[in-house]
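**Q** Sequence and predicted model, in that order:
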Amino acid sequence: MALANHLVTRDYPDRIALPLLRRWATELREDLLELFGYRLEVTETTARVYPVIDSLDPSQPARTASDRIFDRRRYAYLALAMAALGRAGNQITLSELADHVAAEAGQVDGVELEADRASDRDAFVDAVGWLAARGAISLADGDASGWASNPSSGEALYDIERSVVVALFRPPRAVQHLRSVTGLLVGSDSPVDEDSDDDAARPTDPKETLRKVRRALVERPVVYFEDLDQDGRTALAADRTVADVELLTGLVSERRAEGVTLIDTAGRMSDVRFPSTGTIAQVALLLAGEISDRVVDPDADALAHHALAHHAIVADDDLVTRLDAAIPGGGIFDDLAEFGSPTGPVPDTGTPPATYPFVENSWLAHTVADLVERFGRTFAAQWQADPDGLRERAVQMLHRLRLVHIMSGGVLVLPVIARYRDVMVSVRDRVPQDSLFDSRSTDTEIEAQ
């Protein structure tokens, strides 16, 4: 529970989580620190895991109550709202909070909150809803949707849970001291050294190498040997490394020549369940099976192969560049400012990079269109009318699960996708419902496993 939800409150993710964590706080605190280097703080109202961030991960963005990914505006409102709540009293109305955020937003280039603009109100309510879901604020009276519809007549009053607000944002470094987001990848106990060459030449700590590999096992869907330097590969290959994580989490490991994945059969520790219900997850599973079959099809044309490492490095560098460009320069204390330094594995220059099959977007589009034709009656109407959007979302899910890697023109097929090669599909049609009390329905279901 603590690894799946780095913040646990009285109501988030449910009412039984916090009492359980408090009961086992001492043992968990020791285990998390020893195995992962994570710090656990437990109070009467919160349990907060402070992780060590080894690399930027764009696969777990903040989401609205309707599962929409936060955009830049929503992230800005969220940050400004947390700052305003930290200075507020025990209660605050939604309009008062909006006024505080609007005043602060006016001091940041490119950010503004106009209560007269419906899109701004919707984005602000999404940010407030994210805070409410985690227990930072709780609705005492009124309705946020009423304010979003008409701020002159609608209003909402919130109680502020200060301990949760404080626990939500505790970066390892003061963000006003950083010119680059990579500074957040460095532990607060380790100073940022501007001489990156000397930094890389320092001998590695075997215990820290083990912790880094264990962190990867619980933070990533799959850990490939190619992700790691030589020390990390040796640690991942050791049975004890994986066994320690299995013992703590109850997950079961699956080893292949290319890497290791932990299988969460209960779904308690995964932010994305797969296989799962819903059109996108179903199509992603079917597409994974089709891709696996295409890779091993002896009668089809041979697929081109490309190395993953270069494309992954370029993607990481691009993410850092975009995030750094969004840092408000006016909020940095120049006298204390530092540049961050990436802490990723050092590539082995003497080992040729592994290459993976490349599947073009045209083949993916044709395959998804065929799946829509065969199973479309089981899909949500929205996706039946938008096969291109369905393909994009399904491929994004496979990318997030590290089954494929998206690149220009198509995807690289990664080894773990082979576990879905023999996917079995059955379609169940139900006869029309004759009355309100008839258990039969007109729905058609798809089962894939």
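**A** Perfect, I can see it now.

**Q** all contacts plus neighbour counts: C-alpha atoms, from now on.
**A** Will do.

**Q** for Val427, helix, strand, or coil?
**A** Following DSSP: H, G, I helix; E, B strand; the rest coil, Val427 is assigned to strand.

**Q** can you give me the end-to-end distance of stretch 55-67?
**A** Distance between the two ends of stretch 55-67: 24 Å, counting by Cα to Cα, to the nearest Å.

**Q** List the residues that contact Thr378.
**A** Contact analysis of Thr378 by Cα atoms under 8 Å, 6 or more residues apart in numbering lists Thr279, Asp443, Thr444, Glu445, Ile446.

**Q** Comparison target, given below:
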Amino acid sequence: MTAPHTLTAARDAVERREAARALLQQPIVTSATDPVTVAAARRHAPALTAMFAERLGYRLVVGPTFARLEKAPLDPASPPRGARHADGDHFGPTTYACLALACAALLVPGTGDEVSAARLREQVRVDAADLGIPLGGEASARRDLDAALQLLEEWGVLTGSGSPEGTSGPTFTVHRDLLPHLTTVHLPPAPHTHPTPQPVPAAVRLYRRLVEDPFVSRSELDAETAEVLVRDRHELARRLEEDFGLVLEIRAEGALAYDPDGTLTDEQFPGPGPVQRAALLLVSELAARQTDAGAEPQVDDATADEILAGLTPAPGRLRGTASVRDPASFRRDVTALLVRLNLARPHDGGFTLTAAAARYRPVPPGGSRR
């Protein structure tokens, strides 16, 4: 018979891992957006805070009604992961400017716990004009500002239904305790002081890459982190499974920490949608070609266009999608997805497949993927 304390310890370990996974995927959660994760983060705050700090160099802030994981900047070799509009387009500089100005407006002393959506929009416009930040035309400015406010709602900073443009109806409720923790870039303590950043240990740099990136190529690792990967591979595997439920796979080309559940990701792949389906078909075809004698992993845009065009007429695949209406734009979207997934590296006029792309090589009947 299993002892009660053993069952409790096992249950606590599962709860900590699920909270860590949730925070890794969504670093800002509130009692309104994710009450389960906030409750678990509060119960296991000391253990989670220590784990994130020691393993990843991240700072976890846990308040009565929120949890905020302050991540470090991505490695230069990591694919960029920006915020997106509702239609999937990435935020541009103007949208990020609207987001920063909205946060600044909410932080102004004297701002109450409720704010009119119309007043907040107008304040952003006024501040942008005072600072000389162009917001573009009326339609584009509205789109950028609405996207910024929607992101603040998703984070739980604002709750309620913002009023439509030009009205003064409903208001937002402001989660004021969370506001100071939105940014992870802190101002220096005094003018003209620039603290020297502390070097990040190789073990932390490697663990961070394995947790955050779909695939880490050995060519992207410096000598110190490559040595840690070889020397501590068994300990790394244990920690990844214990902390986040990830399975470490190491091959000659590099390392992959994958999620057997397929849920710990900000980019579902394979996934629904024409771009995801096209990317899977394209990388499968290219990976198959790469196994042929003399095949070259570099792919030019013309070759990618040719392959995508060949996929278009196939029943149930890409018919009727943007690949027909605007093939060049569609190919750029597909390529961008492969780059974000670390399955490709962009270069002028095309891209180069990474070793991870071999995972999507078609398997012959009765065969296996090696």
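**A** That came through fine. Please read all numbers here as calculations on a predicted model, not as lab measurements.

**Q** about what we covered before: sort out which of the contacts of Thr378 of the first structure are in helices and list them.
**A** Thr279 (DSSP state H).

**Q** Would you show me how to pick out the buried ones of the contacts of Thr378 of the first structure in PyMOL?
**A** In PyMOL, this line selects whichever of the contacts of Thr378 of the first structure come out buried by 16 or more other Cα atoms under 10 Å:
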select buried, resi 279+446
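
**Q** Most widely separated two among the contacts of Thr378 of the first structure?
**A** The largest separation in those, counting by Cα to Cα, is between Thr279 and Asp443 at 13.6 Å.

**Q** how long is stretch 82-102 of the first structure from one end to the other?
**A** 13 Å.

**Q** likewise stretch 403-413 of the first structure?
**A** Stretch 403-413 of the first structure: ends 7 Å apart by Cα to Cα.

**Q** what span of the second structure lines up against it?
**A** Under TM-score structural alignment, the match for stretch 403-413 of the first structure in the second structure covers residues 343-353.

**Q** residue contacts, the alignment partner in the second structure of Val245 of the first structure?
**A** Taking TM-score structural alignment, the alignment pairs Val245 of the first structure with Leu240 from the second structure. For Leu240 of the second structure, the contact set (Cα under 8 Å, 6+ apart) comprises Val211, Leu246, Val247, Leu248, Ala257.

**Q** Looking at these, which is nearest Arg340 of the second structure?
**A** For these, the nearest to Arg340 of the second structure is Val211 (14.8 Å; Cα to Cα).

**Q** Helix or strand for the counterpart of that closest one in the first structure, just tell me which one.
**A** Under the alignment (TM-score structural alignment), Val211 of the second structure pairs with Val218 of the first structure. Counting by DSSP states H and E, the element that carries Val218 of the first structure is helix 206-219.

**Q** Report the buried residues of that helix.
**A** Buried residues in helix 206-219 of the first structure, counted by 16+ other Cα under 10 Å: Thr209, Leu210, Arg211, Lys212, Val213, Arg214, Arg215, Ala216, Leu217, Val218, Glu219.

**Q** Apart from its chain neighbours, what residue comes closest to Ala25 of the first structure?
**A** Here the nearest residue to Ala25 of the first structure in space, its sequence neighbours aside, is Val42; by Cα to Cα, 6 or more residues apart in numbering that works out to 6.9 Å.

**Q** from the contacts of Thr378 of the first structure, which single one is nearest Arg273 of the first structure?
**A** Checking those against Arg273 of the first structure by Cα to Cα gives Thr279 as the nearest, at 13.3 Å.

**Q** In contact with the corresponding residue of the second structure for the closest one, which residues are there?
**A** Taking TM-score structural alignment, Thr279 of the first structure has Pro274 as its aligned residue in the second structure. Applying Cα under 8 Å, 6+ apart, we find Pro274 of the second structure in contact with Arg317, Leu318, Thr321.

**Q** Who are the contact partners of the first one?
**A** With Cα under 8 Å, 6+ apart as the criterion, the residues that contact Arg317 of the second structure are Pro274, Arg277, Ala278, Leu311.

**Q** Report the distance from stretch 131-141 of the second structure to the chain centre.
**A** 27 Å (Cα atoms, centre = their mean, to the nearest Å).

**Q** Would you mark the buried spots in that stretch?
**A** Neighbour count says stretch 131-141 of the second structure has Leu135, Ala141 buried, by 16+ other Cα under 10 Å.

**Q** and if you look at stretch 11-28 of the first structure?
**A** The neighbour-count check on stretch 11-28 of the first structure (16+ other Cα under 10 Å) flags Asp11, Tyr12, Pro13, Ala17, Leu18, Pro19, Leu21, Arg22, Ala25, Leu28 as buried.

**Q** got the contact list for it?
**A** Where contact means Cα under 8 Å, 6+ apart, the residues beyond stretch 11-28 of the first structure that reach it are 1-2, 5, 8-10, 40, 42-43, 45-47, 133-135.

**Q** Just the ones of those in strands?
**A** With DSSP state E as the criterion, strands contain Val8, Thr9, Leu40, Val42, Thr46, Ala47 from among these.

**Q** The fourth one matches what in the second structure?
**A** With TM-score structural alignment defining the correspondence, Val42 of the first structure maps onto Val62 in the second structure.

**Q** Contacts only, for that match.
**A** Val38, Ala41, Arg42, Ala45, Arg68.

**Q** Going by neighbour count, which residues in the helix or strand harbouring the match of Val245 of the first structure are buried?
**A** Per DSSP H and E, Leu240 of the second structure falls inside helix 233-244. Neighbour counts over helix 233-244 of the second structure (16+ other Cα under 10 Å) mark Arg233, Leu236, Ala237, Arg239, Leu240, Glu241, Asp243, Phe244 as buried.

**Q** relative to helix 202-212, how tilted is that helix?
**A** Inter-element angle recorded for helix 233-244 of the second structure and helix 202-212: 50 degrees (by axes from the mean of the first three to the mean of the last three Cα atoms, to 10 degrees).

**Q** so what's the residue nearest to Ala418 of the first structure when sequence neighbours are not counted up against?
**A** Setting aside the residues directly before and after it, Ala418 of the first structure is nearest to Ser292 in space (Cα to Cα, 6+ apart), at 5.7 Å. Going by Cα under 8 Å, 6+ apart, Ser292 of the first structure touches Ile417, Ala418, Tyr420, Arg421.

**Q** Roughly how far does the third one sit from Val223 of the first structure?
**A** What that stands for is Tyr420 of the first structure. Tyr420 of the first structure is 17 Å from Val223 of the first structure, where distance means Cα to Cα.
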